[in-house]
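Chemist: Quick one: sequence and predicted model below, then my questions.
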Amino acid sequence: LLILVLLPGIGMEKNNSQRWIQLGSLIIQPSEAVKLVMVIYFAYVYAKKQRYIADFRKGVMPPLLILAAVFFLILKQPDLGTAVSILLSCGAVLLCAGLRIRHLLLLGTMAGTGIAYFAMTAPYRLKRLTSFSDPFQNENGDGYQLINSYLAIDSGGLWGNGLGNSVQKLGFLPEAHTDF
């Protein structure tokens, strides 16, 4: 499904991203399902490979190759946030599986360097990160979505407005269907 998303005529593009497949009136985002599938896959594989967990090449590496393929397919959409959340989730499974600390540090350093590289080399990603750290610096531009998401959370108070009853999504939150 991650490959199908990238094919012209099958993958649906919106806001310069091609992350969805439309099947009639149903729109699916395969990367959301992949989040769960990868965690289950990693938990299953590393539960079975416990006796090999100290052997990096035999016990740790094979599932990491699949994780790398998934990471790059999602990055191609482009969706660094989802790719990073999958990396972190699978990293947590590795930690719980009892991976050697030195292997964990090596993988963490490689992942951190790669994430920093991809974040810094795409100007829109860097702009998004800086606007996230101070959305009020450009409240009518890059910070608009985040500021209005704050307002949406605030207006709901402790108990919320109820499912579908947000006021902010009625024209103030441009991409209400996303992370917010």
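Modeler: Yep, it's here. Numbers count the residues shown, from 1 in each chain.
Chemist: CA atoms for contacts and neighbours, from now on please.
Modeler: Fine.
Chemist: if you go through the chain in chain order, where are the helices?
Modeler: With DSSP state H as the criterion, the chain has helices at 2-6, 30-48, 61-75, 80-97, 101-121, 123-133, 144-156.
Chemist: this is the other structure I want to compare:
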Amino acid sequence: MPFLLRLIAPIDRLSLALAGLLRWGVLLAVLLSAANALLRKTLDLGSNALLEGQWYLFAAVFLLGAGPVLLRNGHVRIDVLAQRFGLRVQALIDLLGLLLVVLPLCLLLIELSWPLFAEAWRSGEASANAGGLPRWPAWALLPLGFGLLALQTGAEALRRLAFLAGALPSPYAAAAAPAAGGPQP
């Protein structure tokens, strides 16, 4: 168990670092959107590359941000039901959900999306729009995002398992306390 517990911290650090980068992705997407709108409305100039870049950034924030959201316990859940149980029952429910739903879904989506990315990479697939962007970066976000979510899912499952075994005081400490010296999502 101690070896497995040592895996949690690097995964958490990766998620927190990624969250810090994704903040900049949100800002860049907003700036691209504003620039594209201004160019279209004031100078009657449009750019499919700017528009698609904004879409890619939104997709990156959404797909790559799932792990940090899970780390911070910010995912959707039915708190009305969860708050009726003690921490041990909540941790057990979380553990079962992570192992029986989230992790298999991540693995399935990685398996299904990898061939799409590989084919787009191999063929050099590009947007059908004039001046559009290559498509492989967008396709790469799918297996990458679900891979990162699977990693954080594993860390969260280990955290709950360690709590249930008495090796950690609370599985929700990472969500409540900021990481020392790391970026905050």
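Modeler: In hand now; what should we look at? Worth saying up front: this structure is predicted, and the values here are computed from it rather than measured.
Chemist: What does the superposition give as a TM-score?
Modeler: Once superposed, the chains reach a TM-score of 0.34 (TM-score structural alignment, normalised by the length of structure 1), with 90 aligned residues with a C-alpha RMSD of 4.3 Å.
Chemist: mind checking which of the helices of structure 1 is nearest Ile21 of structure 1?
Modeler: Ile21 of structure 1 sits nearest to helix 2-6 of all those, at 6.0 Å, using C-alpha to C-alpha.
Chemist: so what secondary structure elements neighbour the closest one?
Modeler: strand 11-14, strand 17-23, helix 30-48, helix 61-75 (3 or more C-alpha pairs under 8 Å, 6 or more residues apart in numbering; DSSP states H and E).
Chemist: and these as TSV, adding distance to Cys96 of structure 1 and mean neighbour count?
Modeler: Formatted as TSV, these follow (distance: least, C-alpha to C-alpha, whole Å; neighbours: other C-alpha atoms under 10 Å):
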stretch	distance to Cys96 of structure 1	mean neighbour count
strand 11-14	36	16
strand 17-23	31	18
helix 30-48	9	16
helix 61-75	15	16
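Chemist: Now render the ones you listed as CSV, adding distance to Ile101 of structure 1.
Modeler: Shown next, in CSV, are the helices and strands packed on helix 2-6 of structure 1 (distance: least, C-alpha to C-alpha, whole Å):
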stretch, distance to Ile101 of structure 1
strand 11-14, 40
strand 17-23, 35
helix 30-48, 16
helix 61-75, 15
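Chemist: of these, which approaches Ala92 of structure 1 most closely?
Modeler: helix 30-48 (9.1 Å).
Chemist: what helices or strands is the closest one leaning on?
Modeler: Looks like helix 30-48 of structure 1 contacts helix 2-6, strand 17-23, helix 61-75, helix 80-97 (3+ C-alpha pairs under 8 Å, 6+ apart).
Chemist: what comes into contact with the third one?
Modeler: Yep, that's helix 61-75 of structure 1 we're talking about. 2-3, 31, 38, 42, 45, 80, 82-84, 86-87 (C-alpha atoms under 8 Å, 6 or more residues apart in numbering).
Chemist: try 7 Å this time
Modeler: 2-3, 31, 83 (C-alpha atoms under 7 Å, 6 or more residues apart in numbering).
Chemist: same question, the last one
Modeler: Among residues not part of helix 80-97 of structure 1, those counted as contacts by C-alpha under 7 Å, 6+ apart are 35, 39, 42-43, 46, 71, 74-75.
Chemist: now the angle from that helix to helix 123-133?
Modeler: Angle of helix 80-97 of structure 1 versus helix 123-133, following axes from the mean of the first three to the mean of the last three C-alpha atoms, to 10 degrees, is 70 degrees.
Chemist: List the contacts of Arg88 of structure 2.
Modeler: Applying C-alpha under 7 Å, 6+ apart, the residues near Arg88 of structure 2 are Leu164.
Chemist: From Ala162 of structure 2, how far out is it?
Modeler: The gap separating Arg88 of structure 2 from Ala162 of structure 2 is 11 Å, by C-alpha to C-alpha, to the nearest Å.
Chemist: And Pro10 of structure 2, by the same measure?
Modeler: 16 Å.
Chemist: Those two: who's more crowded?
Modeler: Set Pro10 of structure 2 next to Ala162 and count neighbours by other C-alpha atoms under 10 Å: Ala162 wins out with 20 against 11.
Chemist: circling back to that earlier point, quick check: which of the helices and strands packed on helix 30-48 of structure 1 is nearest to Gly114 of structure 1?
Modeler: Among these, helix 80-97 sits nearest to Gly114 of structure 1 (C-alpha to C-alpha), with 10.0 Å.
Chemist: Can you give me the buried ones in the closest one?
Modeler: Neighbour counts over helix 80-97 of structure 1 (16 or more other C-alpha atoms under 10 Å) mark 80, 82-84, 86-87, 89-91, 93-94, 97 as buried.
Chemist: and if you look at stretch 17-34 of structure 2?
Modeler: In stretch 17-34 of structure 2, counting by 16+ other C-alpha under 10 Å, buried: 17-20, 22, 25-26, 28-29, 32-33.
Chemist: Greatest separation within those: which pair is it?
Modeler: Ala17 and Ser33 (24.8 Å).
Chemist: quick one on the thing from earlier: may I see the contacts of helix 61-75 of structure 1 organised as a markdown table, with distance to Gln145 of structure 1 added?
Modeler: Shown next, in a markdown table, are the contacts of helix 61-75 of structure 1 (distance: C-alpha to C-alpha, whole Å):
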| residue | distance to Gln145 of structure 1 |
| --- | --- |
| Leu2 | 27 |
| Ile3 | 29 |
| Ser31 | 22 |
| Ala83 | 21 |
